[in-house]
Every structure is written in structure tokens, then in C-alpha cells.
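Engineer: no sequence on this one, just coordinates:
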């Protein structure tokens, strides 16, 4: 093998610097694995490095930012992670639906219990005040901060205002159910939102997350990557294949990236 070109040397120097920093501070092992793969597979990425260097060498901070974005994206937005994220979203929706249904049933039971206690000759020693439940929950959890800083103030309010000023337990439970019923499940960051917006999971999820993160690091978003920055389909395919360590039968090519870009433009 000959001496690597200046472009390859510059790009790999950035990657090595990031790797050394992470290893010295014992952080980001997932990112480190991506960097190690990229350094080990120079032959596959030399053309990509040439293109990236030609586009960003006049903005060294932009080249550093690109590699920071690209090597960290698989850590949270790999196809496997996005598959889990989709499952978590579905589970969260299902849980809220179940909470709403259970809360409705429980509220009805609490209301009926109060009716029986008030109209029959029987009673039971159960909560009659919403604060009773809060205090027992704090005690059971061993929440000393509640005991030291909150309980005294709540007790003062409890005795200052009689029961008619407070919602019954059933109403509190109904509110919990209503809150769950009306909850809108959403992604906590733009990359996850874009990567999970399609109906079917796939490698396109990763590409969506990548493009969103590049935009988040652009100059218009107070980053360093030029707003008009773009890489060719070939370069992006090579980078993704290496970063995700895809099996031979799952490798993507420039046509895959081209079709992805076309679908995104049509959307």
C-alpha cells in the first residue's frame, strides 16, 4: 500500500483524535467501535474521504463536526435502535390506553365504596382524603424530602380547608385516566421523530436520522456544517455500510441512497 493521500490523512487524524479522547476518558464505546471500523477499512472509504475533504477542508471545524455527527448517529439511531424505538412508541400508546381504562374502573369503584360507607351500616378504614394517599406513598417510598419539606405545609392546608374544598380520590383517579387518554406520544428529538415517521422500519430510518442530525449541526442551527453541504450517493452508501457494519447481503449502494433522496423530495 502506498502513502495515503492528504485527504485520507486529514480525515483519519480527526477520527483518531476523537477515538483517543474517548478512550482516555472512558466514554462512548459505541462511537469508538464505529471509528475503529472506519480506520480499519480505509480502502472502502478513501474515495469518501477525498470527497469530504474537498467539500470541507477549507472549514476544518465543519469536517470535525461531520465526523462527530456521523460516528455518533449509529449509537442512538441504528436500525436496531429504531426498531426498539418503534416498539417503545407502540407500547407507550398501549399503556396509556390501559391506564385510561383501569382508571375509569377504579374511579367507579371508589365512588361506589363511598356510597356504601355513607348509606349502609358498614364502613372500613380507608383513605377519605386525597392527601392520605400522597402521604402513604411518600412514606412507603422512604421519601424523606417529602417528610421534611412538604408534609408540614400540606397538613396545614388539610386542616385549614375542610373536605369539601378537596377533590375526592375518585376524581383524582379520573384525572389520571383523562391525562393518559389525552396524551400525545411524541419523539423527544428531531432525529428520532424523522427516523420513525414511516410505517415500515428499515435502513431508511438511519438515513433520515443522519440527514436530520446534519441539519442540526448546520450553520443555520448555530453549528459548523455549511447549510448547502451534501455528499454523493456513493460516498454516503460507503460510509453507512461501514458505520453500521452491514452484512454482505444487506449492503446498500448508490441506487439505494438515490431512491431514498427521491422519495424524500417527493414527500
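Structural biologist: Thanks, I have the structure now. This one's a predicted model, so the numbers in the text were calculated from it and none came from an experiment.
Engineer: make it CA atoms for all contacts and neighbour counts henceforth
Structural biologist: Will do.
Engineer: Quick check: residue 128 vs residue 38, distance?
Structural biologist: Distance from residue 128 to residue 38, counting by Cα to Cα, to the nearest Å: 64 Å.
Engineer: again with residue 83
Structural biologist: The value you get for residue 83 to residue 38, if Cα to Cα is used, is 24 Å.
Engineer: what does residue 141 give?
Structural biologist: 48 Å.
Engineer: Give me the more crowded residue out of the two.
Structural biologist: Higher neighbour count among residue 141 and residue 38: residue 38, with 20 against 9, using other Cα atoms under 10 Å.
Engineer: can you tell me which residues contact the more buried one?
Structural biologist: The contact partners of residue 38, taken as Cα atoms under 8 Å, 6 or more residues apart in numbering, are 45, 242-243.
Engineer: let's see 7 Å
Structural biologist: 242-243 (Cα atoms under 7 Å, 6 or more residues apart in numbering).
Engineer: in which helix or strand would I find it?
Structural biologist: helix 29-40 (DSSP states H and E).
Engineer: Now that helix: buried residues?
Structural biologist: Buried residues in helix 29-40, defined by neighbour count with 16 or more other Cα atoms under 10 Å: 31-35, 38-39.
Engineer: Which elements pack onto the longest helix seen in the chain?
Structural biologist: Counting residues, the longest helix in the chain under DSSP state H turns out to be helix 79-119. Contact here means 3 or more Cα pairs under 7 Å, 6 or more residues apart in numbering; DSSP states H and E; on that basis helix 79-119 packs against helix 169-182, helix 203-216.
Engineer: let's bring in a second model and compare:
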């Protein structure tokens, strides 16, 4: 890139300018352009940040040296301008989604157990009373009915499944109640939902703009995304110039 290597601010600013120009020419990552422009406008306020980056990784870029060391400075700068993704609005929405997912999981567990119980009770009543049901639904009947609009199922699976249903009577198949009940079994075994970008600490912690941002920002260094795992900005650097 031909960047000057005698001043951390000049070097990092030149790096950001080069990346921004590339994004603009290729018309990609447009949502990050304003952040990158603000970083350039506030370069004098980001002196501490740039100094810590150069101190940690040297005057390196992707066209020199060897990976992964030559990519750390670029990836960390990129992490800064993409960190707008950790805004309070996104975290709040993620927390609401997390609560809803947990609530739905609890509902599915409860409803599947209730339905399984109702199906078993129905079977018991028909077996010991004088009542008769016009028709009985097997597991293969359920699959057929659920897949009636599925072209691939009807083309490749329907005939073999019907053949198996004829070959093996109801004793070989699970009951409707057993099938419904395994929904509950499955859901109970699932761990808490995990967000792809926001850490569990942020999702499940108390609301705090700064704390949420710090936790989410630092978490990325621990994730497998190419960032240096042992790097952290100092408290002064983390304020990004205040």
C-alpha cells in the first residue's frame, strides 16, 4: 500500500482511507462507511488506539509479512468500524428474542406433554368403552397428510413408506402420543439459545450500554474469527478518544 511507517496515527488513518476507498469502489459494506469516515475525522482523538495497535502488531498490512500476524492490525481496525453492530437497539432486540425463544420452548414442552396425555387418554377410552372411532390415524398417515404438498416426498418417499406400512403393522411403529411426547423430550435437552454475534454475558446480563458494548467487543477476540486472542485495548484506548 505504500503507507508511511513513522507515525501510528498516519499509518492507521492511511489504512482506513485505503479500505474505505475499496469499499466505495466495490460498493460493499455501505453501512460501515459513515463509521469509517468518523474514524478518519476523529483521527486526532484516536491517537491512543492507533498507538496501542502499532505497539502490538507493528506497521504491518496484509500485503507484507505472513499470516496471521500480518492481518491482525487490519482485522482489529475492521472490528472497530463494524462494532456499531453492538448498539443498544440490537442488544435490546436480542434480549427480547432470547426471552421469547425460552418462553416458546417452555410452551412447546408443556403443550406436547398435554397433547401426548390427551392422545393416550383417548386411546384408553376407545379400548375399554363401547365407543368406536370412524378411522384411526397412524404415524405413516400423519407423514402422508403433512407431506401432501411436498413434491419431493410424493415423488421419492411416499410409495416406499406406504409399502413399509403394509409390510409392518402398527406394533412396529410408535404411537401418535409417543411421537408428540418426544418433542418435549427433545426441547428439554436443548441448551439455552446462543446468538451468533452477541455473547451470552451480554444477552443474559443486566442492561448497560457501556458494559454491553465492552463485553460484546471483547468477546470477538475470544471467538474464532481471526482476531488475536491475547489482545485487548487498555481502558484509555477503549474509550476511543472519548
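Structural biologist: Looks like it came in fine. On a predicted model such as this, the values are computed, not experimentally measured, just so you know.
Engineer: most neighbours per residue, which of the helices and strands packed on helix 79-119 of structure 1?
Structural biologist: Most buried of those, by mean neighbour count (mean count of other Cα atoms under 10 Å): helix 203-216, with a mean of 22.
Engineer: angle of the next helix or strand after that one against helix 203-216?
Structural biologist: Counting by DSSP H and E, the next helix or strand C-terminal to helix 203-216 of structure 1 is helix 233-243. Per axes from the mean of the first three to the mean of the last three Cα atoms, to 10 degrees, the angle that helix 233-243 of structure 1 makes with helix 203-216 is 110 degrees.
Engineer: what's the angle between the next helix or strand after helix 233-243 of structure 1 and helix 203-216?
Structural biologist: Note on helix 233-243 of structure 1: by DSSP H and E, the next helix or strand toward the C-terminus is helix 254-266. Interaxial angle of helix 254-266 of structure 1 relative to helix 203-216 (the same axes, to 10 degrees): 60 degrees.
Engineer: Just the residues contacting helix 254-266 of structure 1, thanks.
Structural biologist: With Cα under 7 Å, 6+ apart as the criterion, helix 254-266 of structure 1 contacts 204, 233-234, 237.
Engineer: Spell out which two among those residues are the most distant pair, please.
Structural biologist: 204 and 234 (15.4 Å; Cα to Cα).
Engineer: The residue lying farthest from the centre of structure 2 and residue 124 of structure 2, how far apart?
Structural biologist: Centroid-distance maximum for structure 2: residue 130 at 54.0 Å, with Cα atoms, centre = their mean. Taking Cα to Cα as the measure, residue 130 of structure 2 falls 12 Å from residue 124 of structure 2.
Engineer: Which of the helices and strands packed on helix 79-119 of structure 1 sits closest to residue 16 of structure 1?
Structural biologist: helix 203-216 (21.0 Å).
Engineer: What span of structure 2 is the closest one aligned with?
Structural biologist: The counterpart of helix 203-216 of structure 1 in structure 2, using TM-score structural alignment, spans residues 210-223.
Engineer: I would like the residues contacting that stretch, please.
Structural biologist: Against stretch 210-223 of structure 2 from outside (Cα under 7 Å, 6+ apart): 83, 86, 198-199, 202, 227-229.
Engineer: Of those, keep whichever come out buried.
Structural biologist: Here, 16+ other Cα under 10 Å leaves 83, 86, 198-199, 202, 227-228 buried among these.
Engineer: returning to what we had before: and the buried residues of helix 29-40 of structure 1 as JSON lines, adding distance to residue 184 of structure 1?
Structural biologist: As requested, the buried residues of helix 29-40 of structure 1 are exported to JSON lines (distance: Cα to Cα, whole Å):
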{"residue": "31", "distance to residue 184 of structure 1": "32"}
{"residue": "32", "distance to residue 184 of structure 1": "36"}
{"residue": "33", "distance to residue 184 of structure 1": "36"}
{"residue": "34", "distance to residue 184 of structure 1": "35"}
{"residue": "35", "distance to residue 184 of structure 1": "37"}
{"residue": "38", "distance to residue 184 of structure 1": "40"}
{"residue": "39", "distance to residue 184 of structure 1": "43"}
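Engineer: Can you tell me which of those is nearest residue 167 of structure 1?
Structural biologist: Using Cα to Cα, those come closest to residue 167 of structure 1 at residue 31, 51.2 Å.
Engineer: ok, the closest one touching residue 71?
Structural biologist: Yes. The criterion here is Cα atoms under 7 Å, and residue 31 of structure 1 meets it with residue 71 at 5.7 Å.
Engineer: Alignment lookup: residue 83 of structure 1 to structure 2.
Structural biologist: In structure 2, residue 83 of structure 1 lands on residue 92 (TM-score structural alignment).
Engineer: whoops, residue 229 of structure 1 was the one
Structural biologist: By TM-score structural alignment, residue 229 of structure 1 lines up with residue 231.
Engineer: With residue 193 of structure 1 instead?
Structural biologist: Under TM-score structural alignment, residue 193 of structure 1 pairs with residue 200 in structure 2.
Engineer: try residue 99 of structure 1
Structural biologist: Checking TM-score structural alignment: residue 99 of structure 1 goes with residue 108.
Engineer: Regarding the residue nearest in space to the middle of structure 2, what is its secondary structure?
Structural biologist: Among the residues of structure 2, the one closest to the centroid is residue 196, at 2.4 Å (Cα atoms, centre = their mean). Under DSSP: H, G, I helix; E, B strand; the rest coil, the three-state class of residue 196 of structure 2 is coil.
Engineer: Next one: it relative to residue 102 of structure 2, how far apart?
Structural biologist: 17 Å.
Engineer: what's the answer for residue 210 of structure 2, then?
Structural biologist: Taking Cα to Cα, one finds residue 210 of structure 2 at 26 Å from residue 102 of structure 2.
Engineer: ok so, going back, residues near the match of residue 193 of structure 1, how many?
Structural biologist: For residue 200 of structure 2, using other Cα under 10 Å, the count is 17.
Engineer: give the contact list for it.
Structural biologist: So residue 200 of structure 2 contacts residue 194 (Cα under 7 Å, 6+ apart).
Engineer: so how far is residue 104 of structure 2 from it?
Structural biologist: In terms of Cα to Cα, residue 200 of structure 2 sits 19 Å off from residue 104 of structure 2.
Engineer: Same check on residue 57 of structure 2?
Structural biologist: 46 Å.
Engineer: Comparing those two, which shows the higher neighbour count?
Structural biologist: Ranked by neighbour count (other Cα under 10 Å), residue 57 of structure 2 and residue 104 place residue 57 first, with 17 against 12.
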